[in-house]
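J.: missing the sequence, but the structure's below:
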């Protein structure tokens, strides 16, 4: 039986969603979320390896024990990579699991030295900072990838006319390329925010211990260098008592990025409806109904909106954790780990899924052009033409065209200002201006309007190309 036959829908689809897309859309319905500390195993091993190396080099622990610790940590890493090292919930956390496994492999007499000059406080801080550093780079890469897709599509569709909207109503003429590029700036800023985050928080917290240091003569700069940090946290208390701040800023930046993605997703949903029919979402990013045979639901885009809302909630939760206790470590700070991981799990995949939706969607340029000639969308260009071609002051011209719109509606027109209506409005305003019917028609032509939009940042084809180049250059300036 085909996959279509196993599900309750799919018979009308030419292709089915991939397992990745189905998992994205299904969320937690039938799949469990892995424990947070499973994601930290590689980072805990990295941190312990660097810490043990420093302890050896500083002569704080016996060299033989140090060598055995390093060998044991390498063996645990190999076991983890092979799927043979699993966390025991009875041991509370990743740190205890690693230390107990190390003792099992090399003996307590050697493993007991590993925790010298270290607390679980700064150990988890380090694990999280390493994980978050990779996450920040991943968010930047995913946002950059979506931005690059939008830039490419913006170039491709720079001359595809469509209506621009305000208040969900026809406003004036634009192009699909311009609309798509309108979402790139927010993604570029997401990349920039990740670079800014790294500039503030890519610092090594290990050595803070409980927040108040240690009497052992440790070399914190050595550990930082081994782990690829450009600097250490200057005051040991700071990273301990502000745990959650780095997480809050990271999720806040992610929140803004996925909100841009959700906004675009919502627009694509509307443009794909039967009423608009401007685009078609590919089968691989749609689902069907258990009862309605004809349905093609844009679930992938709807889920992006839902996941963005989840990230907003996580962002609020992290801010609520901050600054409500006596200085030093307090247990509620541990919850920042769960919240930031929830946010990343929900938000990070949105960029790639949306990029794939965009790359596979079908655009009906003729339909968009037809919609761009309805609802008096040419009224504003007509107003501007009366200013530019006949010398009217803008406020006067707008008043005249408003009256002409009302007269056109009364005469049964719902799309363009008629020549007769404009002439009557001019006459009522006692403005003896020479305007031909050809002028009125041309000044409202979507094609002519788009060609006259030439200033920087406008929807005109050449302006869109220039904007695409500028955005590409800006993306290239911020490497994360």
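T.: That came through fine. None of the values given here were measured: they were computed from a predicted structure.
J.: C-alpha from now on. contacts and neighbour counts both.
T.: Fine.
J.: show me where the stretch 151-300 of the chain has helices.
T.: Assigned by DSSP state H, counting those that start in this stretch, the helices in the stretch 151-300 of the chain fall at 176-181, 184-201, 220-226, 237-241, 245-271, 299-321.
J.: where do the strands sit along this structure?
T.: For the chain, strands defined by DSSP state E occupy the ranges 161-166, 169-175, 279-280, 362-363.
J.: can you add mean neighbour count and give those strands back as a markdown table?
T.: As requested, those are exported to a markdown table (neighbours: other Cα atoms under 10 Å):
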| stretch | mean neighbour count |
| --- | --- |
| strand 161-166 | 20 |
| strand 169-175 | 22 |
| strand 279-280 | 21 |
| strand 362-363 | 16 |
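J.: which one of those strands lies closest to residue 215?
T.: Minimum separation from residue 215 across the strands of the chain (Cα to Cα) falls at strand 161-166, 64.5 Å.
J.: which residues are contacting the closest one?
T.: 170-176, 365, 368-373, 377, 446-447, 450 (Cα atoms under 8 Å, 6 or more residues apart in numbering).
J.: do the same with stretch 442-449
T.: Stretch 442-449 has contacts (Cα under 8 Å, 6+ apart) with 161, 173, 369, 372, 373, 377, 378, 379, 381, 382, 385, 416.
J.: repeat the analysis, applying 10 Å as the threshold.
T.: Stretch 442-449 is contacted from outside by 159-163, 172-175, 369-370, 372-374, 376-386, 416-417, 436-437, 439, 452, 459-460, using Cα atoms under 10 Å, 6 or more residues apart in numbering.
J.: okay, one more to line up with it:
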């Protein structure tokens, strides 16, 4: 069944090419298409395009389909082009001519727009919740291990003293920036496009304020052309926020892969969270974090792919836009799985507490030793030259245990302030 069927059908190759994998992807959106159809039916009844009985019948059958979807029993067979055609078919099968009226005053264009934006509102909120859970875990680990020393690196060269507390809380605070972007993307999606129809509105006296309130949107996309132009822009905005989370998570995964290697040996995990080798019995491979790293690298490409797909498209709908679902929906699901695995695995991370006992890390304290001489009255440039000379001739003697007291430093992690900042970032806008 095709909603645009005028009595003739394309050949099989055309059908396969144009439908693509819409049926599979639409299963993620059916819930939201049904929600929008329910609000649309109620609106049609409100303005008199449906009788009270027709409205009640449609709402009842849509509610039954929502129950089927929630139970995982809703399917889109090969005979249907997408979720829209399957839903209309089922309503017509149950209600006859009343079912045929559900498409009044709307188009597949605004149907998919509203379903996608409802999905993104939920998906971005879900991702934000998972980010908050990962943040909480990182902050707990920072509190637990705040005094455990860790070498800090620049250029992958030993640089300055750090700690596990500083490292864990660095990633925690970085996630706050990502929450800002997730919230911004959610607000872009939180604008009702339903009623824009094919992108130019309708001659029916529809009530868009009613559907905006019924669907829980903060506002509507008032201009109907702007609503249609949101297709692609909404997806790119969401993908940019997802990519920001992926960048933070991918960097954390890379650190863990590095720190798990025998050359570093800073952290480890139980055997159940690592994998072995088919020929090397000693191996404990960080496959979880390698896959997180790889998946997150690919996720960071999605905004660029969406940009390439939608750049130079004029206003109005174009079938190219169908392909945005192929890029965005799997990206959302992949990021969710990466966040879940990171949160679970970090709950069992084991940190090594004697790392800095190795004399190769003595040079970590060169800056602290230099700063001590400055505090004693030696000009900085003179102290720097003296320190460089001592390192060169082997007479350097590190000053360990220097106090780092300023906000955000090794000795003053400000974990409570970081927690407050995240709480504020996650608070609903007033």
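T.: Looks like it arrived, so ask away. Remember, predicted model here, so these are calculated numbers, not experimental data.
J.: what's the TM-score here?
T.: Between these two chains, after superposing, the TM-score reads 0.91 (TM-score structural alignment, normalised by the length of structure 2); 407 aligned residues with a Cα RMSD of 1.7 Å.
J.: count of residues packed around the equivalent of residue 292 of structure 1 over in structure 2?
T.: When structure 2 is aligned by TM-score structural alignment, residue 292 of structure 1 is paired with residue 280. Using other Cα atoms under 10 Å, residue 280 of structure 2 has 8 other residues around it.
J.: also residue 17 of structure 2?
T.: Neighbour number of residue 17 of structure 2 under other Cα under 10 Å is 9.
J.: same thing with residue 141 of structure 1?
T.: Residue 141 of structure 1, neighbours per other Cα under 10 Å, totals 19.
J.: who's in contact with the counterpart of it in structure 2?
T.: Here residue 141 of structure 1 is matched to residue 129 in structure 2, going by TM-score structural alignment. Residues near residue 129 of structure 2 by Cα under 10 Å, 6+ apart: 123, 135, 179, 426.
J.: pretty sure the third one contacts residue 244?
T.: Translated: residue 179 of structure 2. Yes. Contact criterion Cα atoms under 10 Å: residue 179 of structure 2 and residue 244 qualify, at 9.1 Å.
J.: those two: which is more packed in?
T.: Comparing residue 179 of structure 2 with residue 244 by other Cα under 10 Å, the one with more neighbours is residue 179, at 25 against 21.
J.: once you drop chain neighbours, what's closest to whatever residue of structure 1 lines up with the more buried one?
T.: Mapped onto structure 1 by TM-score structural alignment, residue 179 of structure 2 lines up with residue 191. Among residues not flanking residue 191 of structure 1 along the chain, residue 140 sits closest, at 4.5 Å (Cα to Cα, 6 or more residues apart in numbering).
J.: my read: that neighbour touches residue 479, true?
T.: Yes. Counting by Cα under 10 Å, residue 479 is a contact partner of residue 140 of structure 1 at 8.8 Å.
J.: find residues that contact each of the two.
T.: Shared between the contact lists of residue 140 of structure 1 and residue 479 (criterion: Cα under 10 Å, 6+ apart) are residues 191, 192, 194, 195.
J.: list the contacts for the second one?
T.: Taking Cα under 10 Å, 6+ apart as the criterion, residue 192 of structure 1 is in contact with 140, 186, 198, 253, 474, 475, 477, 478, 479, 480.
J.: ok, the first one next?
T.: Applying Cα under 10 Å, 6+ apart, we find residue 191 of structure 1 in contact with 136-144, 147, 185, 197, 253-254, 257, 475, 478-480.
J.: so how far is residue 145 of structure 1 from it?
T.: Look at residue 191 of structure 1 and residue 145 of structure 1: by Cα to Cα, to the nearest Å, they are 10 Å apart.
J.: next one: the second one
T.: As for residue 192 of structure 1, its distance to residue 145 of structure 1 is 14 Å (criterion: Cα to Cα).
J.: in structure 1, what residues pair with stretch 201-214 of structure 2?
T.: Going by TM-score structural alignment, stretch 201-214 of structure 2 sits over residues 213-226 in structure 1.
J.: off-centre distance for that stretch?
T.: Distance, stretch centre to chain centre, for stretch 213-226 of structure 1: 36 Å (Cα atoms, centre = their mean, to the nearest Å).
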